[in-house]
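In: Provided below for reference: sequence and predicted model.
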Amino acid sequence: MPKPDCHLLLSIDDLASRSRELVDALLRVDLGARVQTDPAKGLVRVEGRFWKAEMLQTLHRLNFAIADVEEQMLRGGSAG
């Protein structure tokens, strides 16, 4: 079964000190993902082809404190 298109907005506590580590972890799940971080606000946008649960499990394993997860519309207008 192919991985779905997914677009998430994550709120991560203490992102500023671990921003590079987080991006590396996300890219290990989906090397082609588009990742935008805003360390000052603790926000991460990630868009790609991955299972949401797999992405969140990876971050939990690395002890990232995920404050909020929001699924967003994909840029093409289709739901994720």
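Out: Sure thing, it's come through. Numbering: from 1, shown residues only.
In: please make it C-alpha for all contacts and neighbour counts, starting now.
Out: Fine.
In: residues touching Leu9, list them.
Out: Listed by C-alpha atoms under 8 Å, 6 or more residues apart in numbering, the contact set of Leu9 reads 43-46, 69-72.
In: in addition, the following structure is provided for comparison:
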Amino acid sequence: MKRRAERALESIDTRPYWQWICIDDAETCALCRKRHQRVFHYTDKIWERLPPIHAGCRCRFRALTSDGMAAQGLSLSSGADFLTADGKPK
């Protein structure tokens, strides 16, 4: 994942929004499913722990432009809704 993160960081001027992507099937856990397709600014605390976030996790993320978000009808989410007070996934 480090290579993906490095590439995403290189393009933050044009793609500052990162979308959480999971493989949405019977094996997907509730933790990942509720993050699926959510978009967070690259500086959001949720990205302090990049996918995969647990054993067997098949999640990843992709970088988006603001125009790309608008074209897909996506809105910005807050990582605070998905993290405990001490920063652990909830």
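Out: Structure's in. What do you need? All values derive from a computational prediction rather than experimental measurement.
In: what TM-score do we get after superposing?
Out: Here the superposed chains carry a TM-score of 0.29, computed using TM-score structural alignment, normalised by the length of the first structure; 43 aligned residues with a C-alpha RMSD of 4.2 Å.
In: quick check: buried residues in the longest strand anywhere in the first structure?
Out: With secondary structure taken from DSSP state E, the first structure has its longest strand at strand 5-13. Along strand 5-13 of the first structure, these residues count as buried under the neighbour rule (16 or more other C-alpha atoms under 10 Å): 5-13.
In: picking that back up, for ChimeraX, write a command that selects the buried ones of the contacts of Leu9 of the first structure.
Out: The ChimeraX selection below is limited to those of these classed as buried (16+ other C-alpha under 10 Å):
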select :43,44,45,46,72
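In: and which of the contacts of Leu9 of the first structure is nearest His60 of the first structure?
Out: Of all the contacts of Leu9 of the first structure, Val69 has the smallest distance to His60 of the first structure: 12.6 Å, by C-alpha to C-alpha.
In: tell me if I'm right that the closest one and His7 touch.
Out: No - using C-alpha atoms under 8 Å, Val69 of the first structure is not in contact with His7, being 10.4 Å away.
In: state the next helix or strand along the chain beyond the top helix by length along the second structure.
Out: Assignment by DSSP state H gives helix 2-10 as the longest helix of the second structure. Proceeding N to C from helix 2-10 of the second structure, the next assigned helix or strand is strand 17-21, under DSSP states H and E.
In: quick check: buried residues in the next helix or strand after that next one?
Out: As assigned by DSSP H and E, the chain's next helix or strand after strand 17-21 of the second structure is helix 30-33. Across helix 30-33 of the second structure, burial judged by 16+ other C-alpha under 10 Å covers 32-33.
In: buried sites along the helix or strand following helix 30-33 of the second structure?
Out: Going down the chain from helix 30-33 of the second structure, the next helix or strand is strand 39-41, by DSSP H and E. Judged by neighbour count (16+ other C-alpha under 10 Å), strand 39-41 of the second structure contains these buried residues: 39-41.
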